[in-house]
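K.L.:
Got a predicted structure here, sequence first:
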Amino acid sequence: MKINKNKINRRGTKAAGLVGLTLAFGLVGGIGLPATPARAAATWTTGNSTASGDQDNVAIASSRTGYTAIVWEDDRDSTPTDSVGSDVWVRLFHNGEPKFEKKVSAGGTAGKKWRHIQPDVGVDDLGRVVVVWADDPDGNGYYNIPIRIFDSAGKLLHSARANESSDGQQTKPSVAVDPDGSPPPGAGEESDPYNLEVSYAVAWEDRQGEAKPRIAMSRFVNATRRFEKVVSPTAGTNRNPDLAITAGATTTLVWEEDADANGTYNIGLTRLDKSANVVLKRTVANADVAGQQLAPAVAATFDGAFAVTWQGDKHIAWRGFTSTGKAVTGDVAVQTGEVTQPSIGIDGQSNVVVTWTTAGVDTFAQGFAADGTSTGRLPRQQLSSNTEGRQEGLVPAVNANGEVAVALTDDADGNSQDQIHLGFGLSTTTW
């Protein structure tokens, strides 16, 4: 781990770290508090309009102007429970009403085990949608990261590829879209917003030959690559990235980091401005470095405050930061037990909503204030349209106004073929 010279000392504070985590559970995590109703119950709809096949691995994004986009893997072949023959679909909603739905991947070579998997999505304030995924259309087992950009009516605007070189293996992409877009060349500061170009960043797990994986990212305007850069250490293992972007295209990245190859992971953290300058040197997001810290997710406000969540040893935790990268909280523990798949959203006041899956069958959410307390925030609750069968992979989209949309995969009838359920109408606060 190439973060600082205090790594050994921090590893040595296991007992102190556990004490801090225990306090977080007792005081601000809300563990053991009775669940109370949210201010408004979610209004649920089916995300995918065609029920045949298996819909998995949903991602969600929203804007302050009422747009919500979801993407998912959609497998409608004769064996829908595997990922062979999966395509990527996107659907856009505005104020809860569907705008368009379409397949964005292009199938694959006949007779080959082709796959389009691991999709992610972003949307800006004009309803322009950016979709990325890991793409193996010829079934050779090697993936690249395509990019597709659509307007709010579903018209394809731009196509690109996140990774400039197709050498090696590129998987697990994450995308974030600047809500304000970027003025076109030569435009003044007061450029007509409808002439703005789509500004976004993509991160992915990059593996070259027998080398350990590392984290790379590119920033784009429309289909033009502004830069591509390896952002993690090149030593050890660095994997499973997530990123968030501010208005102004400063990008915050997190990932599972084991740069010293000792088998123990922390949550790597760094930040780059729109020109690839590092504005937050590589560090770790988690305060307690005892045990394993995995599956990170990050969300950022317009002005750059951000929050990170992750899966620890049988618990979910999160931590908040200012726009300069200074920690606001310690590790705020959310839930203990057999918990997985954490995700997070943040509003304009740095209130957050954390979601997770418990024991692989039920999905939960809880809101917190910027200081880690939970009074007056979205109460901790089981959150899905029903509780029959298996629900998992709950992900939130929180806009600057505190409006919360959520999506999850649901297998209520136990046939191992999921549907995407989408919930609207929640809020980060209860007042």
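P.N.:
The structure has been received and is ready for your questions. Residues are numbered from 1 along each chain as shown.

K.L.:
going forward, measure contacts and count neighbours with C-alpha atoms only.
P.N.:
Fine.

K.L.:
and residue 22, helix, strand or coil?
P.N.:
Three-state assignment for residue 22 (DSSP: H, G, I helix; E, B strand; the rest coil): helix.

K.L.:
distance of it from residue 59?
P.N.:
Counting by C-alpha to C-alpha, to the nearest Å, the separation of residue 22 from residue 59 is 31 Å.

K.L.:
let's bring in a second model and compare:
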Amino acid sequence: MTAFASLIVASTLVVSAAPVEVAAAEVTWATANSVATGDQDFPAIAANRTGQVAVVWEDDRSGTDPADNAHSEIYLRLFTNGTPVYEVKLSGGGTSGTAWRHLSPDVGLDDRGNAVVVWADDPDGNGVYNIPYRVVSPTGTVRASGQANASAAGTQILPKVAVDPDGTPNNAAATAFTVVWEDIQGTGPATVKAAGYTNMTTKAYEVSASQTTGEHHRPDVAVSASGEALVTWDEDADANGSYNIGLTRLARADGAVVLSRRTANSIGDGQQRTSAVAANFAGDFTISWVSDHTGSAGVWSRSFTAAGTARHAEVQTSTGAGAGGPTVGIDDRANAVVGWTVQGANPDVWLRGLNPDGTTGGGRLAAQALSQSTAGRQEQMAVTSSPWSEVGIAYTDDADGNLSDQILLGVGPTNAEWLTLRAPHR
């Protein structure tokens, strides 16, 4: 039985109608980074159906100023059933005497345990970024390296990656994935680009996922077993300064648009920004984002069928004001788990579960603070769900108030009562 499954009964006990805080005993906690010196930030997390969780982060273990991200490196750590398997540094430093940086990593994980990591890379410290990727084996060996953006012109930032869970047709051993990023060329408006790979170094396409008019920022991506890539982003195609959540789907073979570009949100008042998307094996997906159409910021969510049909209008997921940084996972029954950070004097990380129709209850996790400690700052929430609805979280923690963060990993909660009845998957 996995570390997730072994704590199922305890974690379902915390589900209630009102927000509650989960005691540390309900979750198996670990510090994702093995070296505690310096400052660790911006975690991302991914899970597969075989009990594995991958966590990636920015690591500035040699720095003395937590506010300065110069010389940050990218680290990846894989856990199986809650036990660490490996930790590996994936970036390569930079030019001596410059403020080189490796920033904003993301990770995807296939069902064989192969991880794909991307980040924004400025090894010469000139302020211009490209998007490298690494494919890492289940034992921590780098299997392939490359650069997602073919042209180094302009600057490429805020990458995201999603991995096909079961490889490609006629080649289940292939590690297939899609990378998206924000592309800025000179003084021109930002667009969203996507690059799809049918295997580690076999690039099938690089296309504009967004419209080419107006401004487009902060993409996210999800890939189902079909290999098609769902892409979301902050969309202002008409350049009127009002943002919606853009949505499209790209074909595996050539990046052609197979779900027409559209807005994921049905309410257009205010600003809709910073979306997160997750898809399951069959292609059902959930999108969460920040909206201020009620007068204060909150996280809203909407679920869709594999055909791209909305199951419901967006529902407010977060509780209280000041919620941001949405993150989302989804299981094979299309139950979603949504995380966010509540800002304030002592920021904290929250999550809740949703049914496919946007309702709560019925075994879904109630809205609750989910952190090991409430002292100091807990921020930058990242959440994932396995196909079995096993929930993993990662966030930055500064419980001692020294402004230097660690990356905490929590496993154990489940977002579905049915998980307690099934046989262990390993």
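P.N.:
Yep, that arrived. The structure displayed is predicted, hence computed values, not measured ones.

K.L.:
re earlier: tell me which of residue 22 and residue 59 of structure 1 has more neighbours.
P.N.:
residue 59 (26 against 15; other C-alpha atoms under 10 Å).

K.L.:
Am I right that that one is in a helix?
P.N.:
No: counting by three-state DSSP, residue 59 of structure 1 is not found in a helix; it is strand.

K.L.:
how about it, what does it touch?
P.N.:
The neighbourhood of residue 59 of structure 1, defined by C-alpha atoms under 8 Å, 6 or more residues apart in numbering, consists of 70, 71, 72, 119, 120, 121, 395, 407.

K.L.:
Tabulate these (a markdown table), appending neighbour count and distance to residue 320 of structure 1.
P.N.:
Compiled in a markdown table, those are given as follows (neighbours: other C-alpha atoms under 10 Å; distance: C-alpha to C-alpha, whole Å):
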| residue | neighbour count | distance to residue 320 of structure 1 |
| --- | --- | --- |
| 70 | 29 | 26 |
| 71 | 33 | 27 |
| 72 | 31 | 29 |
| 119 | 30 | 26 |
| 120 | 27 | 23 |
| 121 | 28 | 23 |
| 395 | 30 | 18 |
| 407 | 28 | 23 |
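
K.L.:
For residue 140 of structure 1, state which of those is nearest.
P.N.:
When the contacts of residue 59 of structure 1 are compared for distance to residue 140 of structure 1 (C-alpha to C-alpha), residue 119 comes out closest, at 19.1 Å.

K.L.:
Tell me which residue of structure 1 lines up with residue 411 of structure 2.
P.N.:
Residue 411 of structure 2 maps onto residue 424 in structure 1, with residues paired by TM-score structural alignment.

K.L.:
so what's that match closest to, chain neighbours aside?
P.N.:
Distance criterion C-alpha to C-alpha, 6 or more residues apart in numbering; nearest residue to residue 424 of structure 1, sequence neighbours excluded, is residue 405 at 4.7 Å.

K.L.:
now do residue 425 of structure 1
P.N.:
Distances taken as C-alpha to C-alpha, 6+ apart put residue 42 closest to residue 425 of structure 1, at 5.1 Å, once the chain neighbours are dropped.

K.L.:
what do you get for residue 350 of structure 2?
P.N.:
Closest to residue 350 of structure 2 by C-alpha to C-alpha, 6+ apart is residue 369, at 4.3 Å.

K.L.:
The one you found maps to what in structure 1?
P.N.:
Aligned by TM-score structural alignment, residue 369 of structure 2 pairs with residue 382 of structure 1.

K.L.:
can you check residue 354 of structure 2 too?
P.N.:
By TM-score structural alignment, residue 354 of structure 2 lines up with residue 368 in structure 1.

K.L.:
cool, residue 384 of structure 2 as well?
P.N.:
So, by TM-score structural alignment, residue 384 of structure 2 is matched to residue 397.

K.L.:
did I read that right, that match in a strand?
P.N.:
Yes: Residue 397 of structure 1: assigned to a strand according to three-state DSSP.

K.L.:
my guess is the residue nearest to residue 350 of structure 2 contacts residue 19, does it?
P.N.:
Yes: look at residue 369 of structure 2 against residue 19 with C-alpha atoms under 8 Å: they come within range, at 7.5 Å.

K.L.:
Between those two, tell me which one has more neighbours.
P.N.:
residue 369 (22 against 16).

K.L.:
do you know how far that one is from residue 15 of structure 2?
P.N.:
Applying C-alpha to C-alpha to residue 369 of structure 2 and residue 15 of structure 2 gives a distance of 12 Å.

K.L.:
Could you do residue 275 of structure 2 as well?
P.N.:
On the measure of C-alpha to C-alpha, residue 275 of structure 2 and residue 15 of structure 2 end up 26 Å apart.
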